[in-house]
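Chemist: this one's sequence-less:
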């Protein structure tokens, strides 16, 4: 149990006041919004009625006090995002509960990036791209839509599909990644993923999602699978049993960023597409802070010079990285082009 020093409420606060037919009245005040690195205040006050025997204060369902009812919390330990606060007051034979929240924003605005176009390659415009990864000189790609989802091995230079299997028609395929010569492939709303042998594309396993309800994007570090679910959360999974072990909430210095889609881990940072936007977010996987934003709308313009995109969500979706040669590849849903680019800080 951590010990927290007493703290006067000096920041912007949110207050919840309760009164009941039994004559008890309470006020739970918290710092409504603050930034990472600052203190967040919690104060519980009983305004009317016999004094409670004890008060337990919880943040995200973890108790944070001993006997004190006024606290200052370290937001570096809380982490970014929205955190639930609750106070339980105990009386003989009964308890009373109050709820509030604390929202922690990133402490710095993200850097802004443009891009330099290095190369352009053909890409199958029938591919509703969901996942993209570079491995041993080839691109591996998953496509979506129920009844149309597939896993592919692709020649980068020609766009030719060299190897392909289709997903069972009842599933909507989503993102994928490759770790230890195994392909991990997510589905959208079935809360199920599949595991394949890299060389043969033979299915060798499956897994269920524990806490997140959907599967969107997938990448990996040396020790974990990293997953998005369409919210502002990035999940970390044990690659041995695919269990979700923790998550971080993704925030800028102003707001949460949701609809996180296809992702790739590049030089220790998570690069993420945001659904229905032609941009890449650069996210610190330890904190969830958005450290950079790259505007890639110009790439969609290059695609539409040669083809008509039929649907609203035919946008940037697909990030792959060749670490050995420092090459960054991007494409989009139904895009007839694959681009090699270099991000340039503005």
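Modeler: Received, thanks. Keep in mind that what you see is a predicted model, and the values were worked out from it rather than measured. Numbering: from 1, shown residues only.
Chemist: please make it C-alpha for all contacts and neighbour counts, starting now.
Modeler: OK.
Chemist: list the buried residues in the top helix by length along the chain.
Modeler: The longest helix of the chain (DSSP state H) is helix 297-304. For helix 297-304, the neighbour count (16 or more other C-alpha atoms under 10 Å) marks 299-300, 303 as buried.
Chemist: for the very next helix or strand once past that helix, the distance to its chain's centre please.
Modeler: Using DSSP states H and E, the helix or strand that follows helix 297-304 in sequence is strand 316-322. In terms of C-alpha atoms, centre = their mean, to the nearest Å, the centre of strand 316-322 is set 16 Å apart from its chain centre.
Chemist: what's the angle from strand 316-322 to helix 297-304?
Modeler: Counting by axes from the mean of the first three to the mean of the last three C-alpha atoms, to 10 degrees, strand 316-322 lies at 110 degrees to helix 297-304.
Chemist: below is structure B, check it against A:
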């Protein structure tokens, strides 16, 4: 007889103690915490530098004092390196059939992705000489190197960031990126800073800061304030952290200007 009473009493206790929300139609369901909205930031311009207006920028990165930049479009794709704001000291052109995309430097070597050619190119980071090519599945968009985890992070225009082996580009795992609880698609050019990734959102004036453990967008930077300062023919696409500082270089496709900035409240 005592066993018969235990289940009903326990069920009543659970019904009373569970938090619930009441919908307009009378349905009661367990409440879920709302997704936290990302912090809203803006850019503080510290320096304005010239940028090649012919460069259809696909990737931007600073390593060992050098600014590396990759460009796209069939017949115009390249990778170049030099001092920020000056003509590049080294440059490598891709064959006309390849559409260049993101780049990242890993010590003495660097990776350059291609868009739909399904190939990734490894180069000498000093001379930009091609060392080898590897098959690359899907579309190549952005890429950056997380030194803390010894892995590269790539994007393909979806809401996913894919973590890859830096030697073979083999997929290790992936995380889906959200903004306010919703999938954030069109992740494009990437910049790794510690455990976070900054990503340009293709076709917008936004740069997002992403926690690579959870995929949650923790901050959004709106860069519309610099658009009027640049004779811009294309969209925002280029973000490079300046090592040892809280500063970044940002530019866009066919912009005549590049900016050294901070992200501030």
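Modeler: Cool, the structure landed. This structure is a prediction, so every number in the text was calculated from the model and none was measured.
Chemist: could I get the TM-score for this pair?
Modeler: After superposition, the two chains reach a TM-score (TM-score structural alignment, normalised by the length of the second structure) of 0.85; 240 aligned residues with a C-alpha RMSD of 2.2 Å.
Chemist: in the second structure, what residue corresponds to residue 183 of the first structure?
Modeler: By TM-score structural alignment, residue 183 of the first structure lines up with residue 110 in the second structure.
Chemist: please apply the same query to residue 278 of the first structure.
Modeler: Matched by TM-score structural alignment, residue 278 of the first structure corresponds to residue 205 in the second structure.
Chemist: give me the distance between its match and residue 222 of the second structure.
Modeler: According to C-alpha to C-alpha, to the nearest Å, residue 205 of the second structure stands 6 Å off from residue 222 of the second structure.
Chemist: ok, back up a step: please identify the helix or strand for the match of residue 183 of the first structure.
Modeler: Element membership for residue 110 of the second structure (DSSP H and E) is strand 109-114.
Chemist: in the first structure, what stretch matches whatever helix or strand comes next after that strand?
Modeler: Scanning forward in sequence from strand 109-114 of the second structure by DSSP H and E, the next helix or strand is strand 119-124. Here strand 119-124 of the second structure aligns to the first structure at residues 192-197, judged by TM-score structural alignment.
Chemist: re earlier: of the buried residues of helix 297-304 of the first structure, which is the nearest to residue 321 of the first structure?
Modeler: residue 299 (17.4 Å; C-alpha to C-alpha).
Chemist: returning to what we had before: got the buried residues of helix 297-304 of the first structure as CSV, with distance to residue 85 of the first structure columns?
Modeler: Output for the buried residues of helix 297-304 of the first structure, formatted as CSV (distance: C-alpha to C-alpha, whole Å):
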residue, distance to residue 85 of the first structure
299, 44
300, 44
303, 48
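Chemist: now for the first structure, which residue lies nearest the mean position of the chain?
Modeler: Nearest to the mean C-alpha position of the first structure, counting by C-alpha atoms, centre = their mean, stands residue 234 at 2.7 Å.
Chemist: in which helix or strand does the aligned residue in the second structure for that one reside?
Modeler: Superposed on the second structure with TM-score structural alignment, residue 234 of the first structure falls opposite residue 161. If you go by DSSP H and E, residue 161 of the second structure is part of strand 160-164.
Chemist: list the helices and strands that strand packs on?
Modeler: Applying 3 or more C-alpha pairs under 8 Å, 6 or more residues apart in numbering; DSSP states H and E, we find strand 160-164 of the second structure packed against strand 151-155, strand 171-176.
Chemist: how big is the offset of it relative to the first structure?
Modeler: Superposing on the first structure and averaging over aligned pairs (mean C-alpha distance after the TM-score superposition for the first structure), strand 160-164 of the second structure comes out at 0.4 Å.
Chemist: next, the angle strand 171-176 makes with that strand.
Modeler: Taking the same axes, to 10 degrees, one finds that strand 160-164 of the second structure is oriented at 160 degrees with respect to strand 171-176.
Chemist: what sits up against strand 160-164 of the second structure?
Modeler: Contacts to strand 160-164 of the second structure, defined as C-alpha atoms under 8 Å, 6 or more residues apart in numbering, come from residues 151-155, 170-177, 185, 187.
Chemist: so how far is it from its chain's centroid?
Modeler: Distance, stretch centre to chain centre, for strand 160-164 of the second structure: 10 Å (C-alpha atoms, centre = their mean).
Chemist: counterpart of residue 71 of the second structure over in the first structure?
Modeler: Counting by TM-score structural alignment, residue 71 of the second structure corresponds to residue 143 in the first structure.
Chemist: which residue packs closest to that match, ignoring adjacent ones?
Modeler: Spatial nearest neighbour of residue 143 of the first structure, chain neighbours left out: residue 129 (4.6 Å); criterion: C-alpha to C-alpha, 6 or more residues apart in numbering.
Chemist: roughly how far does whatever residue of the second structure lines up with residue 248 of the first structure sit from residue 138 of the second structure?
Modeler: Aligning on TM-score structural alignment places residue 248 of the first structure opposite residue 175 in the second structure. Per C-alpha to C-alpha, residue 175 of the second structure is found 16 Å from residue 138 of the second structure.
Chemist: looking at these two, which is more packed in?
Modeler: Between residue 175 of the second structure and residue 138, residue 175 has the larger neighbour count (other C-alpha atoms under 10 Å), namely 16 against 13.
Chemist: for the more buried one, which residues are in contact?
Modeler: Going by C-alpha under 8 Å, 6+ apart, residue 175 of the second structure touches 160-162, 212-215.
Chemist: mind putting these into JSON lines with distance to residue 48 of the second structure?
Modeler: Converted to JSON lines, these look like this (distance: C-alpha to C-alpha, whole Å):
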{"residue": "160", "distance to residue 48 of the second structure": "33"}
{"residue": "161", "distance to residue 48 of the second structure": "31"}
{"residue": "162", "distance to residue 48 of the second structure": "33"}
{"residue": "212", "distance to residue 48 of the second structure": "31"}
{"residue": "213", "distance to residue 48 of the second structure": "34"}
{"residue": "214", "distance to residue 48 of the second structure": "35"}
{"residue": "215", "distance to residue 48 of the second structure": "32"}
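Chemist: list only buried entries from these.
Modeler: Neighbour-count burial (16+ other C-alpha under 10 Å) applied to the contacts of residue 175 of the second structure gives 160-162, 212, 215.
Chemist: return the mean post-superposition distance for the strand ranked longest in the second structure against the first structure.
Modeler: Selection of the longest strand in the second structure by residue count, based on DSSP state E, yields strand 39-50. Aligned to the first structure and superposed, strand 39-50 of the second structure gives a mean residue distance of 0.7 Å (mean C-alpha distance after the TM-score superposition for the first structure).
Chemist: what range in the first structure does that strand sit on?
Modeler: The alignment of strand 39-50 of the second structure onto the first structure (TM-score structural alignment) spans residues 111-122.
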